[in-house]
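Peer 1: what follows is a predicted structure for the sequence shown.
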Amino acid sequence: MSEFTLSDLEKIVATRAHASPDESWTAKLYAAGQRKAAKKLGEEAVETVIAAIASDRANLIDESADLLYHLLVVLKIADIPLSDVLKILEKRTVKTGLEEKASRRE
């Protein structure tokens, strides 16, 4: 059995975005637009932070899954493929984190 990836989830989000909003949470978010999807992403980010601060491992895992899912919905609405985000991350890993941050200030 192969490992589930963010690319797999991105494909599922893309497929479900065009389903009936009566049958799919993804379609409902997609139909509601970027404002609603981004608001939900923010809520999930806050819940993830709260779980991390509380050292609640199980909840942190659940909230992280919600956060990643909602991020992919926001990216889908913006028509930004995950590969564009991964390219930036790849480029940033060529340098150390401190070097990369310093180069952004220039």
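Peer 2: Alright, I've got the coordinates. Numbering: from 1, shown residues only.

Peer 1: switch to C-alpha atoms for all contacts and neighbour counts from now on
Peer 2: Fine.

Peer 1: G33: neighbouring residues, count only.
Peer 2: Using other C-alpha atoms under 10 Å as the criterion, G33 is surrounded by 15 other residues.

Peer 1: now do the contacts for it.
Peer 2: I77 (C-alpha atoms under 8 Å, 6 or more residues apart in numbering).

Peer 1: let's bring in a second one:
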Amino acid sequence: MKNQAVLEELWSVINDRAAHPSPDSYVSSLLTHRKGIDKPLEKVGEEATEFILAVKNGEDNRTIEEGADLLFHFLVALKAAEIDIEDVLGELAARRK
């Protein structure tokens, strides 16, 4: 699977979990948490800190793992904020001009 396809599939799964919450789904648990949007935002903060520490410590494998965790939780937080990933990607594209 190409890397872009992984991102597209992950975004699709996040959207599906938002539309059809399941008690067995981690994504659903973040999106329906009693803390509301604060829960996915807390996870973004936690993962960002772990990513920073991994980079700072020169731990390449850990940096990759934490980068993946950060990206995942960032996407969940976007969904919780009702922002589409396409809007973020569009902003990045606009900045390249």
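Peer 2: Good, I have the coordinates. Everything numeric here is computed off the predicted structure, so don't read it as measured data.

Peer 1: map R95 of the second structure onto the first structure.
Peer 2: When the first structure is aligned by TM-score structural alignment, R95 of the second structure is paired with R92.

Peer 1: quick one: the top helix by length along the second structure to the first structure mean distance?
Peer 2: The helix that spans the most residues within the second structure, counting by DSSP state H, is helix 60-80. After superposition onto the first structure, helix 60-80 of the second structure sits on average 0.6 Å from its aligned residues (mean C-alpha distance after the TM-score superposition for the first structure).

Peer 1: that helix - contacts with which helices or strands?
Peer 2: With contacts defined as 3 or more C-alpha pairs under 8 Å, 6 or more residues apart in numbering; DSSP states H and E, the packing partners of helix 60-80 of the second structure are helix 3-19, helix 26-31, helix 38-56.

Peer 1: list the buried residues of that helix.
Peer 2: Judged by neighbour count (16 or more other C-alpha atoms under 10 Å), helix 60-80 of the second structure contains these buried residues: 62-63, 66-67, 69-70, 72-80.

Peer 1: much appreciated, bye for now.
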